[in-house]
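Novice: Take this sequence and fold it.
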Amino acid sequence: MLRSSLLTLTRIGSNRLMSTAAKLTTVEVNDKTGIATLTMCRPPVNGLNLELLKDLSQSIDEIESNKSRGLILTSSNPTIFSAGLDILEMYKPDKERIRAFWTSLQDVWLALYGSSVPTAAAINGHSPAGGCLLATSCEYRVMLPKFTIGLNETQLGIVAPKWFMSSFLSVLPRRIAERALNQGRMFTTEEALQVGLIDEVANTKEEAIEKCSAFIGSFAKVNPLARALTKQQFRAADLQQLENERVQDLEKFLFFVNQPAVQKGLGLYLESLKKKAKN
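Specialist: From the prediction side, this is the model:
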């Protein structure tokens, strides 16, 4: 996971901004705390397409290779954390690109869910489906008011893979998780706090990042290696299951997404989005 990469370093106050040209993410490291903030910045809604997924994977690796004390995931969009998987990747897909897309999504989940550093999500907007996957892959979640979060795949006629469920079950009691997945339920910020899907509420993005930093800072006196190994032991079974079943998981996804009924449903959903945009 710890792969080297070439970085362009720009100093902004007490922070270092690590970036490369045309990236859809930025990584800013606070020199005082050593905590890295990873920001998704793909307009308009941080739809998880192949390019954003590759940038996320690379950025997570950069953070680990630079020995940051922790990772905070957030969004540059003021109302959307991530709208989830980009439907255009799955509608009438190119055979090679759809394979690369799903493989990259697997890579991001393995890197984030299995990260050796403490992770937290500053959820500063709506977080459906894949956005919820990213948030629940982190260890701690702070969300702004009046937004929604959840795995709503069944509402779109899609079945969430087992590893999506693993992230959900690492946060929620099984009974609540199962019912929410079956219903495709989206939780408001208040509901998410009540059931434990998020840990805290903040009024601004800045406050959310501060609360995430405080969570990561709570491990300051804990041995980093012992902490990382403990975390990875908790998550080892989930991570290993996907590693063992990556090929089968990919083939299952390809079979499912190419079903005529699924393609028809995705097409209708895209049409509804176009109508909303016109109105």
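
Novice: When you work out contacts or count neighbours from here on, use the C-alpha atoms and nothing else.
Specialist: OK.

Novice: which strands and helices sit next to the helix or strand E62 falls within?
Specialist: Assigned by DSSP states H and E, E62 belongs to helix 50-65. Here helix 50-65 touches strand 25-30, strand 35-40, helix 95-113, going by 3 or more Cα pairs under 8 Å, 6 or more residues apart in numbering; DSSP states H and E.

Novice: Buried deepest among those, which one?
Specialist: Stretch with highest mean neighbour count among these: strand 35-40 (a mean of 26; mean count of other Cα atoms under 10 Å).

Novice: which residues touch that strand?
Specialist: 24-30, 46, 52, 56, 59-60, 63, 68-76, 213 (Cα atoms under 8 Å, 6 or more residues apart in numbering).

Novice: I have a second one here; can you model it like the first so I can compare?
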Amino acid sequence: MASVRVEIGDGTGEIPAAVAVIRLDRPPMNAINTEVHAELLAAAQQVSADDAVRAVVLYGGEKVFAAGADVKEFAQLDYEAALKGVPRLMLSVNALAAIPKPVIAAVTGYALGGGCEVALTADFRISADTAKWGQPEILLGIIPGMGGSQRLPRLIGPAKAKDLIYTGRFVDAQEALEIGLVDAVVPAAETYSAALATAAKFTTLPALALRAAKAAIDQGLDGDLATGLKLESHLFGSLFATRDREIGLTSFVQNGPGKAVFTGVPGASGE
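Specialist: Below you'll find the model as predicted:
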């Protein structure tokens, strides 16, 4: 039985049309093992390639997002196995981070260790008011190995990231909000619906422009300012070959801002 499911909304059920949900389902705590990594990689590749999907929600269920990596599996690794195997695990979280569409993590219960690292791949994190966050790997004699030491300081700053990583302490939802780890805190029962509603807002916006905006920000942060500005210029110019650029500018001139109805699909201007 699969531990990761992809559900795509068609507008008739709870999931809005054009929204995909990547659902972790490995009870009781959604511990992330090798098989889960492989399934997360496949899920990320699936939603990335599907033009019908315009936004994505990462979700672990009502009780827990993911309490971390499968420690029993880690305990069996020796030095050689870790050097060979752990980099492969990074493929799944990198694929989640590279989804070229808005991604919202809906976090209930625990988002610890690898679970926190999966949530860090999202563009936005909506936290249940009862959720607990943390990178407790130091308490096992190791450090984060799926991006936590890199994505966390980029998100909340190096000093706050060092506090969490050096101590391994958990933070509650309110502190997570205060330090910038999460973007919104809602009652636990509303976490999933809030994430779906947030995702739905992006489904009517120009998909190619959103893709370009995400690439400009994420890839720009990996280099210096000059390189980032060159990337922005390239991506900005490339959007002038899209039908949505023509629709957006024409609608603005004729009807004012915020009234364009975008196609959301590739297609050169005038096609």
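
Novice: returning to what we had before: in the second structure, what stretch matches the helix holding E62 of the first structure?
Specialist: Helix 50-65 of the first structure corresponds to residues 34-49 of the second structure when matched by TM-score structural alignment.

Novice: what residues does that stretch touch?
Specialist: Counting by Cα under 8 Å, 6+ apart, 2-6, 20, 22, 53, 56, 89, 91-93, 95-96, 99-101 sit against stretch 34-49 of the second structure.

Novice: Could you pull up the residues touching P153 of the second structure?
Specialist: Counting by Cα under 8 Å, 6+ apart, P153 of the second structure has contacts A159, K160, A161, K162.

Novice: Looking at the first structure, name the residue matched to it.
Specialist: In the first structure, P153 of the second structure lines up with L169, judged by TM-score structural alignment.

Novice: ok, now K162 of the second structure?
Specialist: Under the alignment (TM-score structural alignment), K162 of the second structure maps onto E178.

Novice: Surely its match is in a strand?
Specialist: No - secondary structure of E178 of the first structure (DSSP: H, G, I helix; E, B strand; the rest coil): helix, not part of a strand.

Novice: burial measure for it, as a count.
Specialist: By other Cα atoms under 10 Å, 15 other residues sit near E178 of the first structure.

Novice: what do you get for E73 of the second structure?
Specialist: 11.

Novice: can you pull out the helices in the second structure?
Specialist: 34-49, 71-75, 79-97, 114-120, 148-156, 158-167, 173-178, 191-202, 207-220, 225-238, 243-255 (DSSP state H).

Novice: What are the contacting residues of the third one?
Specialist: Meaning helix 79-97 of the second structure. So helix 79-97 of the second structure is contacted by 34, 37-38, 40-41, 44-45, 117-118, 121-122, 145-147 (Cα under 8 Å, 6+ apart).

Novice: rerun that using 6 Å as the cut-off
Specialist: H37, L40, L41, A44, T121, M146 (Cα atoms under 6 Å, 6 or more residues apart in numbering).

Novice: Over to the second one?
Specialist: Residues external to helix 71-75 of the second structure that are found in contact with it (Cα under 6 Å, 6+ apart): none.

Novice: Show where it falls in the first structure, residue numbers please.
Specialist: The aligned range for helix 71-75 of the second structure is 87-91, by TM-score structural alignment.

Novice: Please identify the most buried of the helices of the second structure.
Specialist: Of the helices of the second structure, the one with the most neighbours on average (mean count of other Cα under 10 Å) is helix 114-120, at a mean of 27.

Novice: Measure the mean distance from that helix to the first structure post-superposition.
Specialist: Taken against the first structure, helix 114-120 of the second structure registers an average deviation of 0.7 Å after superposition, with mean Cα distance after the TM-score superposition for the first structure.

Novice: against the first structure, where does that helix fall?
Specialist: Using TM-score structural alignment, helix 114-120 of the second structure pairs with 130-136 in the first structure.

Novice: How about stretch 229-238 of the second structure?
Specialist: Using TM-score structural alignment, stretch 229-238 of the second structure pairs with nothing in the first structure.
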